[in-house]
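A.B. asks: below is the sequence, then the predicted model.
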Amino acid sequence: MPLPGVPLEKLGFLTIGLFDGADPGPGHESTLQVIELGERLGFDSAWLRHRHVQYGISSPVAIMAAASQRTSRIELGTAVTPLGWENPLRLAEDLATVDVLSGGRINPGVSVGPPMRWDDVRDALYPDTADVEDFSYERVLRFLRFVRGEQASTFSGVQGIETFSSRVEPHSPGLASRVWYGAGSLRSAVWTGETGLNLLVSSVVKPEGDDGPWDFGAIQAEQIRAYRTAFAAAHPERGAGRVSQGLVVVPTDSATAAQREKYAAYVESRTARTAEPQGPARLLFARDLLGTSDEIAEQLYAHEGFREVSEVAFALPFSFEHEDYVQILTDIAERLGPALGWSAG
């Protein structure tokens, strides 16, 4: 539990990897350079967010494969891969391959539910099976079985000159222990603990009930505690499950005046949505944390959800320039991290 005097154990960051649709190469190269910078700065992990039919990373597995060959230490993850877009067996093959290539540094984060804008993409994504696709937790369990090396085929052996395996190949033995679930509700947090997965929490929660007042930190802390209780009851031999929090932080220590003005406008444009749950799903968003590293550290120590975790993957703002990310990541690693007791390994 990070309180003043208790060091934060692991420091990571999350990026969406925006690019220009007319010229996508520079944006993808910027993402790889940001990951390389994160390793040089000592970050423990870099996480990629999926953005399908948008101008953000649509294939984090490919980006992680490239990043694995340009880094040697930093862990690489997805936060999160929506499994409604994926074939669990094929995803297990891809992730195991990249895990082998990276030397065991991959942290797959997943979620379930119908793909975003389902009515618009269903005919392209599942033209023949849309009405029978299972977007429930069972899709995660299928994926886990393949990652763990359980049966994927009823045949193994030699046929002609080819050798077949009954499981997904390659098999990466440690990968299953590094699978995370992105939960935002009490129900999903409990299920994550019962299933024995690591827990990713972010800047979005789904409150219980319809009445306020809405305290984001208190809601998130309740979910994390419920996860830990469920994990301990279902898996007493494994100790505590890992939990990582992903709030948006924008330190301004070394920012120029123009950057500070841009950052303040960005945060202000997103603040109204934090007052009450939004949309049909009634999702509550956390406030972005803007200021000097000392000011952000003070806000984090007052955040009930943050006080329940020892790992973070701070989310980078979506729409900034490469030089902005360099400044923000440098300030996080050199100023905010140390203010939270973290030190580069």
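C.D. replies: Arrived safely. Everything quoted here is computed from the prediction, not taken from an experiment.
A.B. asks: CA atoms for contacts and neighbours, from now on please.
C.D. replies: Will do.
A.B. asks: now do the SS call for His52.
C.D. replies: coil (DSSP: H, G, I helix; E, B strand; the rest coil).
A.B. asks: what is the burial count for it?
C.D. replies: 16 (other CA atoms under 10 Å).
A.B. asks: so who does it touch?
C.D. replies: Ser58 (CA atoms under 8 Å, 6 or more residues apart in numbering).
A.B. asks: do that again at 10 Å, thanks
C.D. replies: Ser58, Ser59, Pro82, Trp85, Pro115, Met116, Arg117, Val121 (CA atoms under 10 Å, 6 or more residues apart in numbering).
A.B. asks: which residues in the stretch 1-150 of the chain form helices?
C.D. replies: According to DSSP state H, counting those that start in this stretch, the stretch 1-150 of the chain carries its helices in the segments 24-41, 60-68, 88-102, 118-125, 137-148.
A.B. asks: the ones you listed: which one's closest to Ile328?
C.D. replies: helix 24-41 (10.8 Å; CA to CA).
A.B. asks: against Thr256, how distant is Ser72?
C.D. replies: 32 Å (CA to CA, to the nearest Å).
A.B. asks: so how far is Tyr325 from Val132?
C.D. replies: Relative to Tyr325, and taking CA to CA, Val132 is found at 42 Å.
A.B. asks: pasting the second one now:
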Amino acid sequence: MPLPGQPLRSLGFLTIGVFDPADPGPGHQSTLDVITLGEELGYDSAWVRHRHLQHGISSPVAVLAAASQRTRRIALGTAVIPLGWENPLRLAEDLATVDLLSGGRLNPGVSVGPPMQWDRVKDALYPDTADREDFGYGRVERLLRLVRGEPATDFSGVEGIEVFSDRVQPHSPGLAGRLWYGGASLRSARWAGEHGMNFLTSSVIKAEDGSTDFAALQQTQVRAFRAAHPDGDAARVSQGLVVIPTDTATPAQREKYLRYAASRQGRVGVPQGPGRLLFAADLVGTSAEIAAQLHAHAGFREVDEVAFALPFSFEPEDYVQILTDIATRLGPALGWVPATGTAP
């Protein structure tokens, strides 16, 4: 728990990787540049978000494959891959491949539930099986078994000149221990703990038990996860709030950041939609101000890993300023020490 005097162990960031649909290449290159900058600044991890039929990263595993060849140390994560869009066996193959290419740095985060805009996309996504698809936790369990190297079929051996394996190939030892579940509810937190996964908790959770206190609810979820996990208090949890330090921002940037946060403030503390989602407030200010707010945040006080989320609609120069301020000012104010060298 990083109370004042107790250091933050791992500092990461999350980007959605926006691009211009008329010319998507530069946006993807910019995402790779941001990840490279993160490594140069000493960040421990860089995470990409998943978006389908939108102008954000639709194939995070492919993007991280490219990032793995530009970097040598920084952990590369997905936050998160919605498994409703995926075949677990094919995804297990892709994850293992990229993990091996990265030297064991991949941290796949996944979630369950029907795909976003399900009624509009189901005929394109599952034209023959839409009414039979299971979008529950079983989909994660399939992925876990396959990544862990359990049999995918009852056949292995040689047929003619072809050699077949009964498990997913390639197999990457250690990858299963770096699988994360992105959960927003108490039920998901407990499920992730019971199944030995790591836990991603973000700036969006579910309002439960009649409470709208975001920090207190997040604290309860983290504690429930660890209570259910075989590793107990040592089980890994990463928190992903939106923080925007303004230490070296220009006056125009500060004004932009404050406008951005103000435009989103109306949803804070008010459950949204049928899922009763609660959104955390964006933290904008000097690094000293943000550090004080984080140390007072009940959810933050339960973790020693973070992946701060970058706002989606800013310019590359804004991301450079924000990432640099987090690494050089906010991180140290939280007791964090930049990483150096290469991954083992």
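C.D. replies: That came through fine. Keep in mind the model is a prediction, meaning the values are calculated, not measured.
A.B. asks: neighbour count: Val132 and Tyr325 of the first structure, which is higher?
C.D. replies: Tyr325 (19 against 8).
A.B. asks: where's the more buried one, which helix or strand?
C.D. replies: According to DSSP states H and E, Tyr325 of the first structure maps onto helix 322-331.
A.B. asks: that helix vs the second structure, average distance?
C.D. replies: Compared with the second structure after fitting, helix 322-331 of the first structure has a mean deviation of 0.4 Å; criterion: mean CA distance after the TM-score superposition for the first structure.
A.B. asks: and for that helix, what are the contacting residues?
C.D. replies: Contacts for helix 322-331 of the first structure (CA under 10 Å, 6+ apart): 12-13, 15, 27, 30-31, 33-34, 37-38, 40-43, 249-256, 259, 263, 292-293, 314, 316-317, 332, 334-338.
A.B. asks: which of the residues you listed count as buried?
C.D. replies: For those, a burial check counting by 16 or more other CA atoms under 10 Å picks out 12-13, 15, 27, 30-31, 33-34, 37-38, 41-43, 249-253, 255, 259, 263, 292-293, 314, 316-317, 332, 334-338.
A.B. asks: ends of stretch 77-92 of the first structure, what's the gap?
C.D. replies: 14 Å.
A.B. asks: off-centre distance for it?
C.D. replies: Its chain's C-alpha centre and that of stretch 77-92 of the first structure lie 12 Å apart, by CA atoms, centre = their mean, to the nearest Å.
A.B. asks: can you count the residues close to the nearest residue to Ala67 of the second structure once chain neighbours are set aside?
C.D. replies: Nearest in space to Ala67 of the second structure, with sequence neighbours left out and distances taken as CA to CA, 6 or more residues apart in numbering, is Leu32 at 5.9 Å. Counted by other CA under 10 Å, the residues lying close to Leu32 of the second structure total 20.
A.B. asks: surely Leu32 of the second structure touches Ala66?
C.D. replies: Yes. Checked against CA atoms under 10 Å, the pair Leu32 of the second structure and Ala66 is within contact range at 7.6 Å.
A.B. asks: just want the angle from the longest strand seen in the second structure to helix 60-70.
C.D. replies: In the second structure, taking DSSP state E as the definition, the longest strand is strand 75-82. Angle, strand 75-82 of the second structure to helix 60-70, by axes from the mean of the first three to the mean of the last three CA atoms, to 10 degrees: 170 degrees.
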